[in-house]
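Participant: please find the sequence and the predicted model below.
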Amino acid sequence: MFGRRSRVASEAPQSPAGPVHLEATQVGKDIDGAVLLSPTSLAVRSGECVVLRGANGSGKTTLLRVLAGSLEPSTGAALLDGAPVDERDPGTRARVGALLGSPTAYRDLTVVDHLVLVDSTWGGRIDTADERADELLATLEIDHLSERFPHELSSGQQQLFHLALVLFRPSSVLLLDEPEQRLDTHKRGLLTTILLERKAAGAALVVACHDPVMTEALADRVVDVSGG
């Protein structure tokens, strides 16, 4: 089911050099006495995937935000290669790509325009940006939507567009919050193949996922997350 090689396997964005080690030690979060995440620990290295499992509201998204450096934990610490994770730090931003909620989209830019903008932000070659963007969109099977605007996409198409925005930038860590949502069985298999290729290329993945087939294919370890 996951054996087909994607068209952009050899064209994956270049990640910052060197292996990575992302670790959370007894990370917890509470706000005004309400526990959003009970203390949780995990570690993931280059070429590995940790899948987060738990009921809705258990704290998976909160944990991913802590790992991305966008939310400060109430207890414990999250470290990337031994340094605190902080989205304001250029080193964190350069290495961590995350899909946590819906990314910002611009009403007057087409789907392919958004990818070219992402590419230019991360120092991509302007002369090949359109071609590489088209290849990724073809791999996700939405290349026929390249000239549409985000608000013209269906729910499932928007999810693939959001995934494309994250996958098109260089990163050595991918944090994905239920990337399978709103995707049919075929598209879930397609996404699984792409993520397996990113693992094989040396990326470290932490994925919150409810799909047992994706979990079985991707996970080196499964971490059960619970709230208060």
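Facilitator: Perfect, I can see it now.
Participant: only C-alpha atoms for contact and neighbour calcs from this point on.
Facilitator: Fine.
Participant: before we move on, which element is Ala77 in?
Facilitator: With elements delineated by DSSP states H and E, Ala77 resides in strand 75-80, which encompasses its position.
Participant: the strands in this protein, which residues?
Facilitator: 21-31, 34-45, 49-53, 75-80, 83-84, 96-99, 173-177, 204-208, 221-224 (DSSP state E).
Participant: just those: most buried one?
Facilitator: Comparing those by mean neighbour count (mean count of other Cα atoms under 10 Å), strand 204-208 comes out on top with a mean of 27.
Participant: contact partners of it?
Facilitator: Residues external to strand 204-208 that are found in contact with it (Cα atoms under 8 Å, 6 or more residues apart in numbering): 20-21, 44-53, 60-61, 64, 172-179, 199.
Participant: could you check the angle it makes with strand 49-53?
Facilitator: Taking axes from the mean of the first three to the mean of the last three Cα atoms, to 10 degrees, one finds that strand 204-208 is oriented at 10 degrees with respect to strand 49-53.
Participant: show me how far strand 204-208 is from its chain's centre.
Facilitator: Average the C-alpha atoms of strand 204-208, do the same for its chain, and the two points are 7 Å apart (Cα atoms, centre = their mean, to the nearest Å).
Participant: and here's the other structure:
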Amino acid sequence: MSDEHRTAALPEVAVDRVGVVAGDVTLLAPTTTHVDAGEVLVVRGHNGAGKSTLLKVLAGVRAPSSGSVTIGGAPVSRRDRMFRRRVSALLGAPPTAPDLTVEDHVRMVAATWFDDRGAAEQSAAAALGELGLEGLLRRFPHELSSGQQQLFTLALSLARPFDVLILDEPEQRLDAEHVERVGETLDRRRSAGVAVVIATHSQALTSQLADRELDLDRRP
């Protein structure tokens, strides 16, 4: 079955009774949800409710103790290049090279994933421009303010191709103006058919983006 027919029939992201336990500690109680292409799911809950754990399971960096997850109809596997191509995730500050500038980093990420050099350059420039980083291209990451660093890491996640975007608290360290800008950027990805999953404490971002909410504090 083609990707087109598969994604038309199935959610882009499907989570079926996924739970995570470490020893005697429940990190994520059994959770079921789904995200369609062109939809934003906002995950809410108090600290420790399991938001980050759920996102790590979706991104394939943590295995569930129970239940199952599929992305594009296929099981989650970081060893599968197609899975890695489908999913872009920001789950914390990524490692950076001290001798590469902001622009160097973003262009390198884009070049890793695009076969066409022109497409890679265009995608990198678009990500930097959308987030207002044009004036910071020649700076090194350690020279950025905390808010600028957050926008830079978002640009790294947006510069590459993906069908599913997973973001853990993308509003961190951003003022209200930049939170709105991030929301507008993510809304454009939704309009392009991307399935977006965001864990956030921001009511402003939730109001701006959420097609559906998953509140981990209110599960039955």
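Facilitator: Looks like it arrived, so ask away. The shown structure was predicted, so the numbers you read here are calculated from the model rather than taken from an experiment.
Participant: longest helix of the second structure?
Facilitator: Determined from DSSP state H, the single longest helix within the second structure is helix 176-191.
Participant: in the second structure, what residue corresponds to Thr92 of the first structure?
Facilitator: In the second structure, the residue paired with Thr92 of the first structure is Phe83, using TM-score structural alignment.
Participant: same check on Leu52 of the first structure?
Facilitator: In the superposition onto the second structure, Leu52 of the first structure corresponds to Val43 when matched by TM-score structural alignment.
Participant: separation between its match and Asp168 of the second structure?
Facilitator: Taking Cα to Cα, to the nearest Å as the measure, Val43 of the second structure falls 9 Å from Asp168 of the second structure.
Participant: any shared contact partners between these two?
Facilitator: By Cα under 8 Å, 6+ apart, the residues touching both Val43 of the second structure and Asp168 are 198-200.
Participant: how much space between Arg139 of the second structure and Ala204 of the second structure?
Facilitator: With the distance defined as Cα to Cα, Arg139 of the second structure ends up 30 Å from Ala204 of the second structure.
Participant: by contact count, what packs against the strand holding Ala77 of the first structure?
Facilitator: Taking 3 or more Cα pairs under 8 Å, 6 or more residues apart in numbering; DSSP states H and E as contact, the helices and strands that strand 75-80 of the first structure lies on are strand 21-31, helix 60-68.
Participant: for Ala138 of the first structure, find the nearest of these.
Facilitator: The closest of these to Ala138 of the first structure is helix 60-68. By Cα to Cα, the value is 28.2 Å.
Participant: so Leu64 of the first structure touches Val173, yeah?
Facilitator: No. Using Cα atoms under 8 Å, Leu64 of the first structure and Val173 do not qualify as a contacting pair, with a distance of 11.7 Å.
Participant: find the centremost residue of the second structure, please.
Facilitator: Closest to where the C-alpha atoms of the second structure average out (Cα atoms, centre = their mean) is Ile166, at 2.2 Å.
Participant: what do we get in the first structure for it?
Facilitator: With TM-score structural alignment as the criterion, the equivalent of Ile166 of the second structure in the first structure is Leu175.
Participant: trace Ser38 of the first structure over to the second structure, please.
Facilitator: For Ser38 of the first structure, the equivalent position in the second structure is taken to be Ala29, counting by TM-score structural alignment.
Participant: can you tell me which residues contact its match?
Facilitator: Taking Cα under 8 Å, 6+ apart, one finds 18-20, 50 in contact with Ala29 of the second structure.
Participant: and with 7 Å instead?
Facilitator: 19-20 (Cα atoms under 7 Å, 6 or more residues apart in numbering).
Participant: same check on Leu28 of the second structure?
Facilitator: When contacts are counted by Cα under 7 Å, 6+ apart, Leu28 of the second structure touches 19-21, 49-50, 53-54.
Participant: at 6 Å instead, please
Facilitator: When the contact criterion is Cα atoms under 6 Å, 6 or more residues apart in numbering, the partners of Leu28 of the second structure are 19-20, 50.
Participant: rewinding a little: pretty sure the residue nearest to the centre of the second structure sits against Ala89.
Facilitator: Yes. Assessed by Cα atoms under 6 Å, Ile166 of the second structure is found in contact with Ala89 at 4.5 Å.
Participant: quick check: closest non-adjacent residue to Ser88 of the second structure.
Facilitator: With Cα to Cα, 6 or more residues apart in numbering as the measure, Leu165 is the residue that lies nearest to Ser88 of the second structure, at 5.0 Å, once sequence neighbours are left out.
Participant: again with Pro11 of the second structure
Facilitator: For Pro11 of the second structure, ignoring the flanking residues on the chain, the nearest one in space by Cα to Cα, 6+ apart is Asp36 at 4.6 Å.
Participant: before we move on, the earlier item: quick check, nearest of the contacts of Leu28 of the second structure to Leu156 of the second structure?
Facilitator: Distance to Leu156 of the second structure across these (Cα to Cα) is lowest for Gly50, with 24.8 Å.
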